[in-house]
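In: sharing a model prediction with you, sequence too.
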Amino acid sequence: MTNKLYYEDSRIQSFQAKVIEQKADYVVLSETAFYPTGGGQPHDLGLLNGIEVTNVEVINGEIRHFLTYPLPENTTEVNAQINWERRFDHMQQHAGQHILSAAFEQLFGYQTINFHLGKDTVTIDLNVSEVSEEQLTEAEQLANQIILEDRLIETKWVTEEELSNYNLRKETSLKENIRLVIIPDFDYNACGGTHPTSTAQVSAIKILQTERQKKIVRVEFICGERILTHLHRKHKVLVNLVSTLSTPEDKIMIATKNLLEQNTRLEKQVADLSYSLLTYEAKELRENADGNTITCIFENRSMQELQKLAKLVINEMPNSICIFVSNNEDKLQIIAVKGNDVEQSMKELIALVLPYINGKGGGNERMAQGGGEKNLTSEQLIEKVISYI
């Protein structure tokens, strides 16, 4: 069995160990400070004799260190270096989770049923369907008070019989090798993760948001250095907004609201002008129509525009069929719309010509459309359609 140095002292950053098993993609060591994935906490990263450790997992009872490439053959000993920035971040987040979960438990009786330590944020799932803003604030304040008090974070190995001596926040199913993480007079929890030695090392806790999922509430938060990273990112966005909108920081919300309202008005004006232009185009097409088949070729027009235009034309020409083709950069698009007095199916008509351009499409009896490759010119495609009318 590998000696688990991360349980002896979570602050170990480097160590030496013997190689007791070596495979093509992993090694097993006599002892290790690399924490393997487990209990909601990700694995450590680092170096073995200068070779990157990419993953650490417990498989078939042994702690396997996966490497970017194998150690030289017959390597008997390694010098190991933990990626301390990553490890300490995980320690801060995991301890912060214990503190915040205990705060919700003590204040409101809400239990944490799931925990996930992600790359950017941490989440806990509470066994309630709703948590108020006031409760979130109160739990956050209590958690940060515990951090400020710089309480010890202790670990202790106990037997199943000894568990009754501790007021565990959550029952454990373990029968042996039970490790407790204890913040005296605040939180007692069975846990196999790594933690700092005092609450002050967590630095701070900030709840970001919540999300309701069926009968639980997911609370997303960050601790320690992640709060500064988050603050720097938000501050940069805020500074850019102040500069872009040319408005003071305390007026950003008002300026943004005014900008959105103005944008809505402009979008309506553009929509009205676009409709007016389409109405004029439709009138011209009707006036220049030669017979009951109206055709036109466009450059880079959207299918939505073609549909609106064709409907405007056909609405006043119930005996006609409207065929439009848009010559786009990399493909041809075609639409066919018929008036109420025309019996032929537009869906069937489009299906007849799409094979010529290796195209796909769909629609109904009244209107159908599709697109495909430029195997034909726009004029040739229209000729194919007309031949089937």
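Out: Received the coordinates, thanks.
In: okay, CA-based contacts and neighbour counts for the rest of this
Out: Noted.
In: which residue ranges of the stretch 51-200 of the chain form strands?
Out: Shown for the stretch 51-200 of the chain, the strands assigned by DSSP state E, counting those that start in this stretch span residues 51-59, 62-67, 77-82, 112-117, 122-126, 154-158, 178-183, 187-190.
In: so which of these is nearest E287?
Out: strand 122-126 (64.9 Å; CA to CA).
In: chain center to the closest one, what's the gap?
Out: Centroid displacement of strand 122-126 relative to its chain, using CA atoms, centre = their mean, to the nearest Å, is 16 Å.
In: could you give the angle of it to strand 112-117?
Out: 170 degrees (axes from the mean of the first three to the mean of the last three CA atoms, to 10 degrees).
In: comparison target, given below:
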Amino acid sequence: MAFECQRNSYKCEFDSKVLSCKISDNKPGLYRIVFDDTILFPEGGGQPEDLGCLNDSISVLHVEREGDVAVHYTKVPLEEGEHVHMRVNWERRWDHMQQHSGQHLITAVIERKTGYKTISWCLGVGLDNKCFIELDSNKMSLQQLQDAEEECNKLIIQSRAVNVRIIERDSEEFNLVRSRGLPSGSVGPIRVVDMQGVDVNMCCGTHVSNLSHLQCIKLLHMEQKGTSSTLVHFVVGGRVCHQLGRMHANERSLSKLLSCGPEEYGRQIEKISKNQRADAKQNKIYLREIAELTVKNHLSSPCAVESYFVLHRDDADHEFMSVICNMLLPHKILILLTGGGRKGQGIFLLSGKDDKLVSELGPQISAMLEGKGGGRGSRYQGKVQKIELYKVAFEFVKNHLCTQ
């Protein structure tokens, strides 16, 4: 077996010999290496692969399973027959062991207490991520979730042993082991993970040797998936500590920003949202009034240009532009309005009595400001990526009208 040492979940250093090394066909720039044995777990059974290094200098970037062979990928070639020293990225391995053994425990406890079976699971990579199991029912209650979490943590306190055994396919025990079915291509004896008095399950992954190593389990929340299954999200061990630290830091930051404690977050955020809605409503009223005054001032000015009107405001919205266009359109002038910050995204509106002129200039202005637009009749509008070029568009309108 090409990954015999995986029977020992705690082996993190190992000497091995290169059986083959060649350029990978499907992973450009990487070498495909097979050893006579390995301690690097190849991705499978829902658990991501181990990462590590060879001879303390060559990084193993991926490990995958081909039948009963573990294939390693590196950027550096090795000589066939060469002896190498393997080292596992232990922090990654330990995290995966905690989450995977935790999943076995959660699955066994929920099935025993509720009868709901786990039909799939996911181990999110990294301390910032969560794991989940998918149950074959959408009837799981919050009380059942709390009871399952309590039972899991009681078993952790009891320090139940976790043993890995190899059994034969034709043995009596094989038919008693919990399993979701063997993977295609599986051959030879079967590896089982035995949690003392809790669960015996077929599994190829790496696991802790005692439930006390899980430290604790937190079942976070449930999420219905369709009409027949439920996702139960969870974290185990080091991820509980990491996420609690992150949540506490976020809580302190929010308390400072909101000027209140966590128990007042809801009330304070609701108050802020209410004030924001009121301010937005008032701003719309002000913008409408500004639009009306802008047009009146323009029309009453002795210096007003009779053939076009251009205007940019950082805070201009579609309603502001529409008010100006509606008021100026009877005066048969070409109108170009732009809105948005001084740099980046924005909006524009081109309007006039001459539909042909609007349809001709609209796409050109849109391209000038690196945007997309459309329209028909007397209006052409759109969104742009370079609103800071609005002055170029204004000059374009002026020059076009002056040359006609």
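Out: That came through, no problem. What you are looking at is a predicted structure, and each value in this text was computed from that prediction instead of being measured.
In: after superposition, what's the TM-score here?
Out: After superposition, the two chains reach a TM-score of 0.84 (TM-score structural alignment, normalised by the length of the first structure), with 381 aligned residues with a CA RMSD of 3.3 Å.
In: with mean neighbour count and distance to Q209 of the first structure added, can I get the strands of the stretch 51-200 of the first structure in a markdown table?
Out: A markdown table is the format used below for those (neighbours: other CA atoms under 10 Å; distance: least, CA to CA, whole Å):
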| stretch | mean neighbour count | distance to Q209 of the first structure |
| --- | --- | --- |
| strand 51-59 | 17 | 30 |
| strand 62-67 | 22 | 35 |
| strand 77-82 | 18 | 32 |
| strand 112-117 | 18 | 15 |
| strand 122-126 | 23 | 10 |
| strand 154-158 | 15 | 30 |
| strand 178-183 | 20 | 26 |
| strand 187-190 | 21 | 24 |
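In: any chance of the ones you listed in TSV, plus distance to I321 of the first structure?
Out: Output for these, formatted as TSV (distance: least, CA to CA, whole Å):
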stretch	distance to I321 of the first structure
strand 51-59	64
strand 62-67	67
strand 77-82	73
strand 112-117	60
strand 122-126	59
strand 154-158	81
strand 178-183	77
strand 187-190	75
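In: which one, of those strands, ends up nearest to K18 of the first structure?
Out: Here strand 77-82 is closest among the strands of the stretch 51-200 of the first structure (CA to CA), at 4.3 Å.
In: and the closest one, which stretch of the second structure?
Out: The aligned range for strand 77-82 of the first structure in the second structure is 83-88, by TM-score structural alignment.
In: again with stretch 181-198 of the first structure
Out: Using TM-score structural alignment, stretch 181-198 of the first structure lines up with residues 193-210 of the second structure.
In: go on, stretch 236-243 of the first structure?
Out: Going by TM-score structural alignment: stretch 236-243 of the first structure matches residues 249-256.
In: how big's the offset between that stretch and the first structure?
Out: Superposed on the first structure, stretch 249-256 of the second structure shows a mean distance of 1.8 Å to its aligned residues (mean CA distance after the TM-score superposition for the first structure).
In: next one: that stretch to chain centre, how far?
Out: Remark: stretch 249-256 of the second structure is offset 23 Å from the chain centroid, using CA atoms, centre = their mean.
In: can you point out the buried residues in that stretch?
Out: Buried positions in stretch 249-256 of the second structure, judged by neighbour count with 16 or more other CA atoms under 10 Å: S255.
In: before we move on, what about stretch 199-209 of the first structure?
Out: For stretch 199-209 of the first structure, the neighbour count (16+ other CA under 10 Å) marks 199-207 as buried.
In: ok, and what's touching that stretch?
Out: Contacts with stretch 199-209 of the first structure, where a contact means CA atoms under 8 Å, 6 or more residues apart in numbering, come from 91-93, 95-96, 100, 136, 140, 143-144, 146-153, 196, 219-225, 227.
In: after the longest helix along the first structure comes which helix or strand?
Out: As assigned by DSSP state H, the longest helix anywhere in the first structure is helix 252-287. Counting by DSSP states H and E, the next helix or strand C-terminal to helix 252-287 of the first structure is strand 293-299.
In: run the chain-centre distance for the helix or strand that that following strand is followed by.
Out: Next along the chain after strand 293-299 of the first structure, taking DSSP H and E as the criterion, comes helix 303-314. Centroid displacement of helix 303-314 of the first structure relative to its chain, using CA atoms, centre = their mean, is 38 Å.
In: quick one: the helix or strand following helix 303-314 of the first structure to helix 252-287, angle?
Out: Later in the chain than helix 303-314 of the first structure, the nearest helix or strand by DSSP H and E is strand 321-327. Strand 321-327 of the first structure runs at 120 degrees relative to helix 252-287, counting by the same axes, to 10 degrees.
In: between strand 321-327 of the first structure and strand 293-299, how many degrees?
Out: 10 degrees.
In: what about K308 of the first structure, distance to D272 of the first structure?
Out: To D272 of the first structure, K308 of the first structure is 13 Å away according to CA to CA, to the nearest Å.
In: also V385 of the first structure?
Out: V385 of the first structure is 32 Å from D272 of the first structure, by CA to CA.
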